[in-house]
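Colleague: I'll drop the sequence and a predicted model, then ask my questions.
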Amino acid sequence: MRVVVVGATGNVGTAILTRFQNEPGVELVGVARRAPRDDAPPYVGVEWHALDVGVSGAVERLTPVFEGADAVVCVAWALQPNHDERRMHRTDVTGTRHVAEAAARAGVPQFVYASSVGTYAESTKRVRRDESWPATGLASSVYSRHKAINEEWLDAFQLEHPEVVVSRLRPGLVLQQGAAAEIIGLFAGRRVPTRWLQRATPPILPLSRRFVSQVVHATDLAEAFWRVVDLRAGGAFNIATEPVVDPALVAGVLDTRTIPFPYRALRLLVSATWRLRVQPTDPGWVDIAAKVPVMSTERARTILGWSPKVPADAAVAAMVVGIAERSNVESSPALRG
């Protein structure tokens, strides 16, 4: 089996490489804007192609790379610079279309897209939503808008290319210790000190009660990707572990206590500091935490036989350790300056 992973050096891509390398007879091809050093796991033994999927001519360059593949897995995504939506759109939306179009042109029988819980429309947290919940996103979030645009476009792509099995994985927040340095840089900034967490915990944690979210450890998400490819399973799959993450769970992991922080006040604070470029997290992420639904994962469990191994509190704890140690995946070009 030959599988091409586009965006193979990021948080999700590295986990996919690691999981797929455990399967005998799987030939892996990695596509990234910058190819990594291929002398360390999980990059060793992978055929690498350095290519920016958002540029003009990307379809023509990707097509020969994809020829002979059994599946193309697209996890390429730009979370920054979120002050420049047009630049992000080039990778997130245009780049995704280039990858899918090249896969169809190359005759690849399956296209697997990494969507997100962020693609869903607003919902109460009290009711679990399955994959039929509208994937129309939140208008206030660039990330959510781009995911929803891609989902709508993939509906049309499926109609135009019925010979291609289109699979969409919609995970919660993806956590792994080795991606901590990357995530710190994306959401807090590379200069924010975090090593003090090795010696102490915050005395209080101000969080909105509306922050009820789902997470999944990267290894469990990678397992879902493998099962989708191995079974050539089409359609959408919600991917998340239990229990649901709320302020009490986070406080328990950090061994601290929470104090209620009004959602609107927090959003105003994040918005103001983002606009002043004090920190890189735009207010749309506050809305995602407060407004996206709690997903049902029954379809993944039934059709894929998928069951997560890492519970939510353990996944959060691993991420906290990674943040304290500023852990990163060896040789990742995203972290080499």
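Modeller: Sure, I can see it.

Colleague: make it CA atoms for all contacts and neighbour counts henceforth
Modeller: Fine.

Colleague: Going toward the C-terminus from the longest helix seen in the chain, what's the next helix or strand?
Modeller: If you go by DSSP state H, the chain has its longest helix at helix 142-160. Next helix or strand after helix 142-160 toward the C-terminus (DSSP states H and E): strand 165-171.

Colleague: which SS class is L205?
Modeller: Look at L205: counting by DSSP: H, G, I helix; E, B strand; the rest coil, its state is strand.

Colleague: wait, what's in contact with it?
Modeller: A251, T256, R257, T258, I259 (CA atoms under 8 Å, 6 or more residues apart in numbering).

Colleague: For the last one, list the residues it contacts.
Modeller: Contacts of I259 were listed using CA under 8 Å, 6+ apart, and they are I204, L205, P206, L207.

Colleague: Of these, keep whichever come out buried.
Modeller: L205, L207 (16 or more other CA atoms under 10 Å).

Colleague: Neighbours of the closest residue to A224 other than its chain neighbours, how many?
Modeller: Among residues not flanking A224 along the chain, W306 sits closest, at 6.3 Å (CA to CA, 6 or more residues apart in numbering). Here the number of neighbours of W306 (other CA atoms under 10 Å) works out to 21.

Colleague: Can you classify W306 by secondary structure?
Modeller: coil.

Colleague: Against G13, how distant is the spatially closest residue to G54 that is not a sequence neighbour?
Modeller: Sequence neighbours aside, G95 is the residue nearest to G54 in space, at 4.1 Å (criterion: CA to CA, 6+ apart). Here the criterion is CA to CA, to the nearest Å. By it, G95 lies 16 Å from G13.

Colleague: in this structure, which spans are helices?
Modeller: Using DSSP H, helices in the chain cover 11-20, 58-66, 85-89, 96-105, 142-160, 180-187, 218-231, 247-254, 263-275, 284-291, 298-299, 312-325.

Colleague: looking at these, which is closest to L51?
Modeller: With CA to CA, the closest approach to L51 among the helices of the chain belongs to helix 58-66: 7.7 Å.

Colleague: can you list the residues that contact that closest one?
Modeller: So helix 58-66 is contacted by 4, 51-53, 72, 98-99, 101-103, 105-106, 108 (CA under 8 Å, 6+ apart).

Colleague: quick one: which of these is nearest to S213?
Modeller: So of the contacts of helix 58-66, ranked by how close each gets to S213 (CA to CA), first place is V72, at 29.0 Å.

Colleague: In contact with the residue nearest to A224, which residues are there?
Modeller: W306 touches E223, A224, R227, A300, counting by CA under 8 Å, 6+ apart.

Colleague: Highest neighbour count among the residues you listed?
Modeller: A224 (26 neighbours).

Colleague: Just to check, it is in contact with I303?
Modeller: No - using CA atoms under 8 Å, A224 makes no contact with I303, being 10.8 Å away.

Colleague: try this one next to it:
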Amino acid sequence: MRISVTGATGNVGSALLRRLTGSGQHQVTGLARRLPDAGYTDPDVTWVAVDLTRESCAPALRAAFAGADAVIHLAWGFQPSHDQDYLERLALDGTRRVIEAATAEQVPHLVHMSSIGAYSAKVDDEPVAEDWPTEGIASSWYGRTKAAAERMLDAHEASGRSPVVTRMRPGIVGQRSAGSALLRYGVPGLVPAAALDWLPVLPMDRRLRVPMVHSDDVAAAVEQVLLRRATGAFNLAAEPPLTTDRIAKALGARPLHVPSAVLRPLMSAAWHARLQQVDPGWLDLAFGLPLLDTSRARRELGWVPTVDAQTVFEETLAGMRGAASDRTSVLRPRSVAAQLRAAVRQGPVSSRQQP
């Protein structure tokens, strides 16, 4: 099978390439804004540099999709969090361009990496199936863009044109090699990774319930979707959901109940002051999104997660503590010295202009 993958150098993309190239059954084209280091993947992977925020990428996209049996669209962005116009261009203009190119090249199958973030707010802690509304959470740019991308897919499907569409909706996706990337996204640049071991207390609302899944298990589900030409939406999550107590235990910290209504203004003030790079919409997501019913993936894909959610979190946390990385720009090593040099040259990551 010939498969083109956007965002192939990221957290899910790296796991997916391991999966697809490991079987020897697929020819893979990887697309990314910045290409990986030599020797990063199987030598048979063809790499194409594409910046989805630019209209000029359309010819390269069409060439990369020509003759493909499937396109897997993973590309998304998380920083700079103070440049949400850029993030929305990547998410929405990028998704539109992928749909247009796949349609123009008559690719039979488009697999879109949506997210739990596309779902509307929960009403309780009962897991929801794929028919739960996908209107996002308005205060989160991530939720808004994931929901808006789903509307683009709705419009494409209503047109009756090829490709057919599959939507993957995983919970939080983790693996060890994403450690450095997650540190850059969530921890101020001057704070060393070792600081994760210095946290005696975790101030967090005890109501937290968050689904999580391993990158390799997401990759396994995507491969089954390709092989079975399964369409529609699939929730992906492992048990048990993360809670404040479980997170605190993994950190070796004591949980301290602080209502999210108290945490939010503090988080917002720190974000606006550029003291940390995580905007308060992520807190709204954490406490607003539902748990996931994965029955459809288990029934129609034969999918069963191989790693439980607590182990996924502990592996990812170990990757953050060790600043684990891979040979791509997205998963590159993170160090305080490198972060300091970048901050001096380019400003804080939360408002840094993209090259």
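Modeller: That came in fine, so what should we check first? Given the structure is predicted, the values throughout are model-derived calculations rather than measurements.

Colleague: So after superposing, what's the score?
Modeller: Overlay of the two chains. TM-score (TM-score structural alignment, normalised by the length of the first structure): 0.95; 334 aligned residues with a CA RMSD of 1.5 Å.

Colleague: tell me the two of the contacts of helix 58-66 of the first structure that are most distant?
Modeller: Pairwise over the contacts of helix 58-66 of the first structure, using CA to CA, the maximum falls at D52 and V108, 20.0 Å.

Colleague: Nearest to E122 of the first structure among the helices of the first structure would be which one?
Modeller: Closest among those, using CA to CA: helix 284-291, at 5.2 Å.

Colleague: V75 of the first structure: what's it in contact with?
Modeller: Contacts of V75 of the first structure by CA under 8 Å, 6+ apart are V5, V6, G7, A8, V12, G13, Y113, A114.

Colleague: Which residue, neighbours along the chain excluded, lies closest to the third one?
Modeller: Read it as G7 of the first structure. Using CA to CA, 6+ apart, the closest residue to G7 of the first structure is A76 (3.9 Å).

Colleague: Now for the one you found: which residues touch it?
Modeller: Per CA under 8 Å, 6+ apart, neighbours of A76 of the first structure: V6, G7, A8, G10, A32, T91, D92, G95, T96.

Colleague: Where in the second structure does stretch 63-81 of the first structure align, residue-wise?
Modeller: Mapping stretch 63-81 of the first structure onto the second structure (TM-score structural alignment) gives residues 62-80.

Colleague: can you pull the buried residues of that stretch?
Modeller: So for stretch 62-80 of the second structure, counting by 16+ other CA under 10 Å, buried means 62, 64-66, 68-80.

Colleague: Trace T258 of the first structure over to the second structure, please.
Modeller: T258 of the first structure maps onto P255 in the second structure, by TM-score structural alignment.

Colleague: Now that match: closest residue in space that isn't a chain neighbour?
Modeller: L202 (4.8 Å).

Colleague: Residue in the first structure paired with that neighbour?
Modeller: Match for L202 of the second structure (TM-score structural alignment): L205.

Colleague: distance of its match from T258 of the first structure?
Modeller: Counting by CA to CA - L205 of the first structure and T258 of the first structure are separated by 4 Å.

Colleague: what sits against the residue of the first structure most remote from its centre?
Modeller: Most distant residue from the mean C-alpha position of the first structure: P203, 30.4 Å away (CA atoms, centre = their mean). P203 of the first structure sits next to T256, R257 when contact means CA under 8 Å, 6+ apart.

Colleague: can you list the contacts of helix 58-66 of the first structure in JSON lines and add distance to A180 of the first structure?
Modeller: Output for the contacts of helix 58-66 of the first structure, formatted as JSON lines (distance: CA to CA, whole Å):
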{"residue": "V4", "distance to A180 of the first structure": "25"}
{"residue": "L51", "distance to A180 of the first structure": "25"}
{"residue": "D52", "distance to A180 of the first structure": "24"}
{"residue": "V53", "distance to A180 of the first structure": "25"}
{"residue": "V72", "distance to A180 of the first structure": "26"}
{"residue": "H98", "distance to A180 of the first structure": "29"}
{"residue": "V99", "distance to A180 of the first structure": "27"}
{"residue": "E101", "distance to A180 of the first structure": "33"}
{"residue": "A102", "distance to A180 of the first structure": "32"}
{"residue": "A103", "distance to A180 of the first structure": "31"}
{"residue": "R105", "distance to A180 of the first structure": "37"}
{"residue": "A106", "distance to A180 of the first structure": "36"}
{"residue": "V108", "distance to A180 of the first structure": "33"}
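
Colleague: For E160 of the first structure, state which of those is nearest.
Modeller: Out of these, the member with the shortest distance to E160 of the first structure (by CA to CA) is E101, at 10.6 Å.

Colleague: Count the neighbours of that closest one for me.
Modeller: Residues near E101 of the first structure, counting by other CA under 10 Å: 20.

Colleague: ok, for it, nearest residue in space, not its chain neighbours?
Modeller: Going by CA to CA, 6+ apart, E101 of the first structure has V59 as its nearest residue, at 6.7 Å.

Colleague: How about T194 of the first structure?
Modeller: Closest to T194 of the first structure by CA to CA, 6+ apart is A324, at 5.2 Å.

Colleague: Return the distance of that neighbour relative to Q279 of the first structure.
Modeller: From A324 of the first structure to Q279 of the first structure the distance is 19 Å (CA to CA).

Colleague: ok, now A218 of the first structure?
Modeller: 25 Å.

Colleague: neighbour-wise, which of the two wins?
Modeller: Shown here are A218 of the first structure and Q279; by other CA under 10 Å, A218 has more neighbours (26 against 18).

Colleague: Under the alignment, what does the more buried one map to in the second structure?
Modeller: Using TM-score structural alignment, A218 of the first structure pairs with S215 in the second structure.

Colleague: Surely its match is in contact with Q175?
Modeller: Yes - counting by CA under 8 Å, S215 of the second structure touches Q175, with 5.9 Å between them.

Colleague: Which neighbours do those two have in common?
Modeller: N11.

Colleague: Let me see the contact set for the corresponding residue of the first structure for P188 of the second structure.
Modeller: P188 of the second structure maps onto G189 in the first structure when the alignment is built from TM-score structural alignment. Residues near G189 of the first structure by CA under 8 Å, 6+ apart: Q279, P280.

Colleague: Look up how far T136 of the first structure lies from G189 of the first structure.
Modeller: Separation of G189 of the first structure from T136 of the first structure (CA to CA): 29 Å.
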